[in-house]
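Chemist: Let's see this in three dimensions:
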Amino acid sequence: MPNYRRAFVPGGTWFFTVNLLEGKNNDLLIREVDLLRETVRAVKQRYPFQIDAWVVLPEHIHAVWTLPPGDADFSKRWRLIKSGFSRALPLTEYRSSVRKASGERGIWQRHFWEHLIRDEKDFERHVDYVHVNPVKHGLVSQVNQWPYSSFHRYVEKGIYPENWCGELEVSIKGDE
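Modeler: This next block holds a predicted model:
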């Protein structure tokens, strides 16, 4: 078994992937996108962080965050987002006996994936990945067609042109 360790760099920037437990044919995150937004806003008020890039897909989220100087606790923020979102939903999902015994909901995967951003090029590459993801998954043919993305904020700021990536043909659906 690998000796997995998270990188905790106060004031650092990270790329995240956070998945629902039951991903296939699950559109919960876009169906409940307003609740997700409210939950994120509430957590940001208590534990500030900057959302550098964000995309909500039907069954997972990609995000790039920067934490305040002196703060490296991204895990607390994700825990509060996941639990706040889950508590606001009716208890209708399947829960394994293990999850029932531990009082857990059956909405999110327990863990998330994070990558510490190393430099400007790494940042740009991950922000691009976040924004192109709806095309990669075959949800739209152009990045600007997906409404649940920080891409539109980047266009408003003049960072990306409206037609960034143009029409893409994506034959593979799914993350690496």
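Chemist: Please count neighbours and contacts with C-alpha atoms only from this point.
Modeler: OK.
Chemist: and stretch 107-123, which residues are buried?
Modeler: Of the residues in stretch 107-123, I107, W108, E114, L116, I117, F123 count as buried by neighbour count, 16 or more other C-alpha atoms under 10 Å.
Chemist: now do the same end-to-end measure for that stretch.
Modeler: Stretch 107-123 stretches 29 Å from its first residue to its last (C-alpha to C-alpha, to the nearest Å).
Chemist: Using CSV, please lay out the buried residues of stretch 107-123 together with distance to N3 and secondary structure.
Modeler: Output for the buried residues of stretch 107-123, formatted as CSV (distance: C-alpha to C-alpha, whole Å; DSSP: H, G, I helix; E, B strand; the rest coil):
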residue, distance to N3, secondary structure
I107, 27, coil
W108, 24, strand
E114, 16, strand
L116, 17, strand
I117, 21, coil
F123, 26, helix
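Chemist: now for the residues you listed, which pair is the farthest apart?
Modeler: For these, the farthest-apart pair by C-alpha to C-alpha is I107 and F123; their separation is 29.3 Å.
Chemist: To compare against the first, here's the next sequence to fold:
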Amino acid sequence: MSRLRRLVLSDRYFYVTCNLHRSRKKLRDADFRILARVISARRIEHEFLLTAWVFLPDHWHAVIGVRYPKTISVVMESIKVSSTRQMNSRRKQAGRLWQGRFFDRALRTVREYNRAVEYIHLNPVKAALVQRVEDWPWSSAREYSGSIQDETTRHPLLPIDRVLLPSDQRTRI
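Modeler: Next up, the predicted model:
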């Protein structure tokens, strides 16, 4: 079966999912810290926006805003390669950390964007890791529960970029 080709798009928000390779042990807090630092560094290098995220033991999700001339493929490859190197070094292992492909969806409207953010933040609850979204420490959910001026809700390792979207859910973004 042939692989689907990925669209080459920029200046869009993408909902992305990156799954752990099936042969790898589940991610833990130390791995999450590495992943947060890697995303933070790649964010500066590739100048993308990170507006929502969650790390789980076997995968992670994010909403990433990619700006021309970068593409979501360039951003994700950079994150996956760097995090694999660092986590393999920490674990004294070699080989793949992530599945070969990641999943992405271009978000076209405010409604799609809001649904993606809600899905991301509900993921730890649906996986029975916590009872409330605010209780999972590896998520941007707490930042969404605070006011824009409230710095106490910012995640210490991976704060989100705050964006203002139109209130009309049908508006294209």
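Chemist: before we move on, the earlier item: would you turn the buried residues of stretch 107-123 of the first structure into a markdown table with distance to I61 of the first structure?
Modeler: Formatted as a markdown table, those follow (distance: C-alpha to C-alpha, whole Å):
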| residue | distance to I61 of the first structure |
| --- | --- |
| I107 | 13 |
| W108 | 11 |
| E114 | 12 |
| L116 | 17 |
| I117 | 17 |
| F123 | 17 |
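Chemist: Quick check: of those, which lies closest to F74 of the first structure?
Modeler: Nearest to F74 of the first structure, judged by C-alpha to C-alpha, of these is E114 at 9.5 Å.
Chemist: Identify the residue nearest the closest one in space, chain neighbours excluded?
Modeler: Leaving aside its chain neighbours, E114 of the first structure sits nearest to F16 (4.4 Å; criterion: C-alpha to C-alpha, 6 or more residues apart in numbering).
Chemist: show me what contacts the one you found?
Modeler: I61, H62, A63, V64, F112, W113, E114, H115 (C-alpha atoms under 8 Å, 6 or more residues apart in numbering).
Chemist: that's a strand at the third one, yeah?
Modeler: Think A63 of the first structure. Yes. Counting by DSSP: H, G, I helix; E, B strand; the rest coil, A63 of the first structure is located in a strand.
Chemist: shouldn't T84 of the second structure be in contact with W98?
Modeler: Yes. Using C-alpha atoms under 8 Å, T84 of the second structure makes contact with W98 at a distance of 7.5 Å.
Chemist: Give me the distance between C18 of the second structure and P69 of the second structure.
Modeler: 22 Å.
Chemist: So for the two, which sits in the more crowded spot?
Modeler: Applying other C-alpha atoms under 10 Å to C18 of the second structure and P69 shows that C18 carries more neighbours, namely 20 against 10.
Chemist: what's the spacing between the closest residue to that one other than its chain neighbours and R111 of the second structure?
Modeler: Leaving aside its sequence neighbours, C18 of the second structure sits nearest to F102 (C-alpha to C-alpha, 6+ apart; 4.9 Å). Per C-alpha to C-alpha, F102 of the second structure is found 23 Å from R111 of the second structure.
Chemist: per the alignment, F151 of the first structure corresponds to what in the second structure?
Modeler: In the second structure, the residue matched to F151 of the first structure (TM-score structural alignment) is A141.
Chemist: give the contact list for the closest residue to its match other than its chain neighbours.
Modeler: Nearest residue to A141 of the second structure in three dimensions, chain neighbours excluded: H121, at 5.5 Å (C-alpha to C-alpha, 6+ apart). Counting by C-alpha under 8 Å, 6+ apart, H121 of the second structure makes contact with W53, V54, V133, S139, S140, A141.
Chemist: What helix or strand is H121 of the second structure located in?
Modeler: Using DSSP states H and E, the element containing H121 of the second structure is helix 110-126.
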